[in-house]
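Chemist: build me a model:
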Amino acid sequence: MKSHDVRVWGIRKRPYKTPSYDVRWKVGDAPPCSETFRTKALADNFRAKLLRAAQKGEAFDTETGLPDSMAPAKESRTWYDFARAYVAMKWPHAAPNSRDSLNETMTLVTTQLLGDRPGRPADDVLRRALRGWAFVVQASDEEAPPVDIANALRWVAKASLPLATLKNPADIRRVLDSLKLTRSGAPAAAETVRRKRAVLFNALAYAVELRELPENPVTLVKWKPPKVTKEVDRRVVVNPRQARELLAAVSYVGGYRRARGRRLVALFACMYFGGLRPAEAVALRRPDCTLPETGWGSLILEKTRPTVGKRWTGTGEVHDNRGLKNRPTNETRIVPIPPRLVRMLIAHIEEFGTAKDGRLFANERGGVVASTTYWRVWDEARHLALTPEQVASPLAARPYDLRHAALSSWLNAGVDPTEVAERAGNSVEVLLSRYAKCLDGRQDVANRRIAELLGEGDGQEEEPGGGT
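Modeler: Predicted coordinates:
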């Protein structure tokens, strides 16, 4: 608490064998403060500082009795100490993927804020120590780190530069520039840079909140991250014939006996015919499906099961179990599905049944289908269904591209964008901004209208002189 009500009394000499001199003063309603000095000159100097501060109108702290100008300098916290505290604060409420991103960014920034201290660990040991231990909130019963990791962490704690270092524009720029590179020194993806910059900005905003920094250093430099491309590359979008051929090829992956591919045909079909995200399809349960014998059915989406890794879930499971993307917890989305997908889901259930918890898609042991599993199957199916030139192209390079194909084909078919957005779980604005270049036929319509405007009919230019 601060106060401008300050009274400074005269110096009092204590008549001991070795004399001492007291300076006494009072701030507001707090008890009187005093400081003892061995010489009168020191006491005079201290009292004069108090009087100057009071005359300048400085507020005095009622606990310490001192104005800000005389408060003892606060020892600057190291970046490493702050970063660990920030991770501990964010961890309980962060989603697993967010924990991974938080850990990755804190590891990178920490390596940029280490002093030149003897005994630096090897780079791989340093990264394992930071990524696997320093910035992971461990359970209380977790085993202690190996000796080399523990030694590396002790070195980091001593070598870490002060958090206040980032107040220097050159240092914060150096840290920001490091976000643009991968570990190998190659340029990082624009989305990755944007994500890491956001994590760093939020961390330093927390430092401002704690009054460790006067303002967020990121705002002090003119630094722009690479532009993130939000539009879907139209080259990844398959047409209906290619989609059918790819789904057929999936059924051949792994052969008939292992059924590795056949187990996933309907999973990929949900992405193409229903526009589902892969993690939504993986989480789909039988009670969420309305599958009539004829006509359209529907899916009620409530959960996603993204693959994130045991380290980040905190439950010991590889897959997170969370709600729909960009939706409140427990909110659902209803997706109508065409008769073809209804038949494929019915056939899948008849052949493979469901997992114990009702999931439609499971691996051979009944577990959640890992992203690495369906990526490998998809890669093999592309080599079976596409030409070598198409395999080398971006065409349907990722399972997620089936969703892109679904949404762009619905828009091309003239379905109202509001309805497409509702089925896809996107806003209309995001939908149109991402799929604008995937809408076929717009260029032909524009060419025809321009030709009509110019009076050129079919667009063929007349020869000079006309002729009859």
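Chemist: going by C-alpha atoms from here, please, whenever you check contacts or count neighbours.
Modeler: Noted.
Chemist: thought Thr78 was touching Leu166?
Modeler: No - contact between Thr78 and Leu166 fails when scored by CA atoms under 8 Å: they sit 10.7 Å apart.
Chemist: wait, Arg128 sits on Ile149?
Modeler: Yes - judged on CA under 8 Å, Arg128 makes contact with Ile149 at a distance of 7.4 Å.
Chemist: the more surrounded of the two?
Modeler: Ile149 (21 against 14; other CA atoms under 10 Å).
Chemist: distance of that one relative to Pro121?
Modeler: 9 Å (CA to CA, to the nearest Å).
Chemist: do a quick rundown of the helices in the stretch 101-250 of the chain.
Modeler: Using DSSP state H, counting those that start in this stretch, the helices of the stretch 101-250 of the chain run over 123-129, 147-159, 169-178, 190-209, 240-250.
Chemist: now the angle between helix 169-178 and the longest one, please.
Modeler: This means helix 190-209. With axes from the mean of the first three to the mean of the last three CA atoms, to 10 degrees defining the directions, helix 190-209 sits at 140 degrees from helix 169-178.
Chemist: list the buried residues of helix 190-209.
Modeler: For helix 190-209, the neighbour count (16 or more other CA atoms under 10 Å) marks 192-197, 199-201, 203-207 as buried.
Chemist: what does the last one give?
Modeler: For helix 240-250, a neighbour-count test (16+ other CA under 10 Å) marks Ala243, Leu246, Leu247, Ala248, Ala249, Val250 as buried.
Chemist: including distance to Trp25, could those go into a markdown table?
Modeler: What follows is those, written out as a markdown table (distance: CA to CA, whole Å):
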| residue | distance to Trp25 |
| --- | --- |
| Ala243 | 84 |
| Leu246 | 85 |
| Leu247 | 85 |
| Ala248 | 88 |
| Ala249 | 87 |
| Val250 | 84 |
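Chemist: and of the residues you listed, the nearest to Ala413?
Modeler: Taking CA to CA as the measure, Ala413 lies nearest Ala243 of the buried residues of helix 240-250, at 16.2 Å.
Chemist: now the closest one: how far from Tyr86?
Modeler: According to CA to CA, Ala243 and Tyr86 sit 46 Å apart.
Chemist: just the buried residues of helix 190-209 now: which is nearest Met271?
Modeler: Thr192 (24.9 Å).
Chemist: got the buried residues of helix 190-209 as CSV, with distance to Phe361 columns?
Modeler: Converted to CSV, the buried residues of helix 190-209 look like this (distance: CA to CA, whole Å):
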residue, distance to Phe361
Thr192, 30
Val193, 34
Arg194, 34
Arg195, 31
Lys196, 34
Arg197, 37
Val199, 34
Leu200, 38
Phe201, 40
Ala203, 39
Leu204, 43
Ala205, 43
Tyr206, 42
Ala207, 45
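Chemist: structure for this one too, so we can compare:
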Amino acid sequence: MNTSYDVKVWDIRRNQSSKTPSYELRWAVGRRRKSRTFRTKALAENFQSDLRQAAKRGEAFDEESGLPLSMLAVKSATTWFGFALAYVDMKWPHAAAKTRDSLTDALATITPALVDQDAPGKPDALLLREALRQFALPPAARLLPRPQEIRTALAWLERHSLHIADLAKVRNVRLGLDALTLRLDGGAAAATTIARKRSVFYNALQYAVDLEELPTNPIDKVKAWKPPKVREVVDRRVVVNPVQARELLTAVTYVGRLNRGRHLRGFFACLYFGGLRPAEALGLRKQDCHLPATGWGRLVLAKSRPQANKKWTDSGEAHDDRGLKHRAEDEGRPVPIPPELVAILREHIAEFGVHKDGRLFRTSRGGVISIGTYCEAWKAARAFALTPEQQASPLAARPYDLRHAAVSLWLNAGVAAPDVAERAGHGVNVLLKVYAKCIDGGTEVANRRIEDALAA
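Modeler: Below you'll find the predicted structure:
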């Protein structure tokens, strides 16, 4: 095998010679030029991204096939089980911790279902899941000592896993799809869980298509199976008004010991007044803040600290250290902040100082605050600030609902959608889709028009 590190990947172009829309991706390995045609631009972009990520990692490419060695490992797998392991290896280096968690979670659900249904001695479902999630799928975990029952379970999977070619049959793909709809206890899985796992399954099969191991994505042929609908818009019942938000922020200062609540007031204020995601607020540093004595200030967000299991992070810490969502690795996001938040952050820094790396919000030992910690404080604050009826409602049930309230407030104040999207770190189309039911005024206008028509 001749390999090369000299790789060039060109932009995708529309295939003009085809009657139906298709898109061509061209790249070169050494002096050999390669091309591949895709049915949609999104599929072409996914494959282009995989090639570029492999080149960025400094991975060698096979000159004959034009593929990076990690892709060849996936291509050489003959069974779904082997394909799943190689697919994880290919995705792992450039995946965020939460993506790794989601990827292995979905594959641990699908893989036990894609086996010979007549094979005897199938291990218990919980054991198979543990074997996959804890020992087989995470690359580093494959080096861990394996108890005998884990070795037995994985050996059974290796023997009885379906061949990749068998997944071209709709009946076999349905085995994986049906597995996504159930929890381990046999109950129905949540719609969001099904949608997330189906996406992983679809992308994995599409990768097999890209590598020419399958002619088409077999999920597209499954007509009788429909995933449950997922709520894509924010429920306006979760949105607090400014008075309620301020009452909740005050209530936070009364919860917890050792000033824990007072320390979290600034964190929650960033979510409401700045529209930050919780992980963005946890990554906020003093050097990211412009906090004048009077008037509006500005945050230039650069870091995000999403929480994940230590198993999925490169650092072995519970929180990943990432760039911003939907942004290039070193691209920041400027967020103008009102004087009220400027004052809160100035007070926070004066009272609590900052960590040696500049972070405003941290534990007493300097660590990153966990989801459990700030959610517990928020639950206690709701009990202080809200009436019993409000506590029983979805109103600000989660800290993230403060961000929803912020974006809804901006839209209803008449701020242009592109400006709101820039501040919140959204695309405009996604913004309007997600917050469609939180924009006031539309119902009243429609009612007046109908009333006028009826009176004519």
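Chemist: for structure 1, which strand is longest?
Modeler: strand 20-27 (DSSP state E).
Chemist: could I get the buried residue list for the helix or strand that comes right after it?
Modeler: With elements assigned by DSSP states H and E, the helix or strand that comes after strand 20-27 of structure 1 is strand 33-37. Buried residues in strand 33-37 of structure 1, counting neighbours by 16+ other CA under 10 Å, are found at Cys33, Thr36, Phe37.
Chemist: pipe those into JSON lines and attach distance to Pro417 of structure 1 per row.
Modeler: Formatted as JSON lines, the buried residues of strand 33-37 of structure 1 follow (distance: CA to CA, whole Å):
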{"residue": "Cys33", "distance to Pro417 of structure 1": "72"}
{"residue": "Thr36", "distance to Pro417 of structure 1": "78"}
{"residue": "Phe37", "distance to Pro417 of structure 1": "79"}
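Chemist: and which of these is nearest Glu351 of structure 1?
Modeler: Nearest to Glu351 of structure 1 among these: Cys33, at 84.2 Å, using CA to CA.
Chemist: the stretch 351-456 of structure 2: strands as residue ranges?
Modeler: Taking DSSP state E, counting those that start in this stretch as the criterion, the stretch 351-456 of structure 2 carries no strands.
Chemist: swap in the stretch 201-350 of structure 1?
Modeler: 289-290, 297-301, 303-304, 322-323, 333-337.
Chemist: what do you get for the stretch 1-150 of structure 2?
Modeler: Under the criterion DSSP E, counting those that start in this stretch, the stretch 1-150 of structure 2 carries strands at the ranges 3-4, 7-9, 13-14, 23-29, 32-38, 61-62.
Chemist: residues in structure 1 aligned with the fourth one?
Modeler: Same thing as strand 23-29 of structure 2. Per TM-score structural alignment, strand 23-29 of structure 2 has no counterpart in structure 1.
Chemist: start to end distance for stretch 347-357 of structure 1?
Modeler: End-to-end distance of stretch 347-357 of structure 1 (CA to CA): 19 Å.
Chemist: report the distance from it to the chain centre.
Modeler: 34 Å (CA atoms, centre = their mean, to the nearest Å).
Chemist: give the buried residues for it.
Modeler: His348, Gly353, Thr354, Ala355.
Chemist: for the third one, list the residues it contacts.
Modeler: To tie it back to what came earlier, the one meant is Thr354 of structure 1. By CA atoms under 8 Å, 6 or more residues apart in numbering, the contact list for Thr354 of structure 1 reads Arg286, Leu360, Phe361, Ala362.
Chemist: if we go to structure 2, which of the residues you listed are intact?
Modeler: Contacts conserved in structure 2 for the contacts of Thr354 of structure 1, using both residues aligned by TM-score structural alignment, their matches' CA atoms under 8 Å: Arg286, Leu360, Phe361.
Chemist: nearest spatial neighbour of the first one, chain-adjacent residues omitted?
Modeler: What it means is Arg286 of structure 1. Sequence neighbours aside, Gly358 is the residue nearest to Arg286 of structure 1 in space, at 5.5 Å (criterion: CA to CA, 6 or more residues apart in numbering).
Chemist: output the contacts of Thr354 of structure 1 as TSV; include the columns distance to Asn45 of structure 1 and neighbour count.
Modeler: Listed next are the contacts of Thr354 of structure 1 as TSV, based on distance: CA to CA, whole Å; neighbours: other CA atoms under 10 Å:
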residue	distance to Asn45 of structure 1	neighbour count
Arg286	82	19
Leu360	81	26
Phe361	80	27
Ala362	79	22
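Chemist: burial count for Ser3 of structure 1?
Modeler: Ser3 of structure 1, neighbours per other CA under 10 Å, totals 17.
Chemist: and if you look at Glu215 of structure 1?
Modeler: If you count neighbours by other CA under 10 Å, Glu215 of structure 1 ends up with 15.
Chemist: quick one on the thing from earlier: which of the buried residues of helix 190-209 of structure 1 lies closest to Lys90 of structure 1?
Modeler: Ala203 (9.6 Å).
Chemist: excluding chain neighbours, what is closest to that closest one?
Modeler: Tyr86 (6.7 Å).
Chemist: same question, Val8 of structure 1
Modeler: Per CA to CA, 6+ apart, closest to Val8 of structure 1 is Trp25, 4.2 Å.
Chemist: residue in structure 2 matching the one you found?
Modeler: In structure 2, Trp25 of structure 1 lands on no residue (TM-score structural alignment).
Chemist: hang on, Pro226 of structure 1 packs against Ala190?
Modeler: Yes - Pro226 of structure 1 lies in contact with Ala190 (CA under 8 Å); the separation is 5.2 Å.
Chemist: dump the residue contacts of Arg403 of structure 2.
Modeler: If a contact means CA under 8 Å, 6+ apart, then Arg403 of structure 2 has Leu271, Tyr272, Gly274, Gly275, Leu276, Arg277 as its contacts.
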